[in-house]
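Asks: Below is the sequence, then the predicted model.
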Amino acid sequence: MTGLAILDVARDGIVTFLKVAGPLMVVALVIGLVVSLLQALTQIQEQTLIYVPKIVAVFAALLLMLPFMGDALAGYMTRIAARIVAGN
């Protein structure tokens, strides 16, 4: 395996990782910002208040995006398997 092929596999892995994890991270970021804004506006400074909405939102997003995530991971595995078979 050449250095270029290794870089190609690594790049493909990073892109796949971003496709799979990115949407969940964005959901967690948005919910965190909204709850923080509400805490600042209402003067409620409870530190544990942010966790429940964030967990529920990330879990709901995970359920909605699971088919897309599975397809992205299956596509990555197919490309890796094709490289193994090709001997590259």
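Replies: Here it is on my side, so go on.

Asks: can we go C-alpha only for contacts and neighbour counts from here?
Replies: OK.

Asks: Can you give me the buried ones in the helix or strand residue 41 falls within?
Replies: Assigned by DSSP states H and E, residue 41 falls within helix 3-42. Neighbour-count burial for helix 3-42, counted by 16 or more other C-alpha atoms under 10 Å, picks out 9, 13, 16, 20, 23-24, 27-28, 31-32, 35-36, 39.

Asks: okay, now the one to match up with it:
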Amino acid sequence: MNEADALDMVQNAIWTVMVASGPAVGAAMVVGLVVALIQALTQVQEMTLTFVPKIVAVMVAVAISAPFIGSQISIFTNVVFSRIQTGF
């Protein structure tokens, strides 16, 4: 394994993490913006109000996108194993 192979594997790993965590992060971001907007409009500045909706949204997003996340991790695992099998 040379530097280019190692860099390619790290790049694939980082891309897989970004794609797999995208739905959960996106859901948390959207819910956070909506709750912040509601807090700004109603002037209710309770700090703990943002946590429960975000946790629920992240759990729902992960539950809905679980097959997609699993397939992305499976694709990455297959790439890693095939590269190990061929000897890089």
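Replies: Great, that's in hand. These numbers were taken from a predicted model, which means no experiment stands behind them.

Asks: Contacts only, for the residue nearest the centre of the second structure.
Replies: Taking C-alpha atoms, centre = their mean as the criterion, residue 21 is the residue nearest the geometric centre of the second structure, at 0.5 Å. Applying C-alpha atoms under 8 Å, 6 or more residues apart in numbering to residue 21 of the second structure gives the contacts residue 69.

Asks: one more time with 10 Å, if that's ok
Replies: Applying C-alpha atoms under 10 Å, 6 or more residues apart in numbering to residue 21 of the second structure gives the contacts 15, 62, 65, 69.

Asks: Could you list which of these belong to helices?
Replies: Mapping these onto helices (DSSP state H) picks out 15, 62, 69.

Asks: Dump those residues into JSON lines; add distance to residue 3 of the second structure as well.
Replies: Shown next, in JSON lines, are these (distance: C-alpha to C-alpha, whole Å):
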{"residue": "15", "distance to residue 3 of the second structure": "18"}
{"residue": "62", "distance to residue 3 of the second structure": "35"}
{"residue": "69", "distance to residue 3 of the second structure": "28"}
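
Asks: Pick the one among those residues closest to residue 88 of the second structure.
Replies: When these are ranked by distance to residue 88 of the second structure (C-alpha to C-alpha), residue 15 comes first, at 19.5 Å.

Asks: so what corresponds to the closest one in the first structure?
Replies: Alignment note (TM-score structural alignment): residue 15 of the second structure maps to residue 15 of the first structure.
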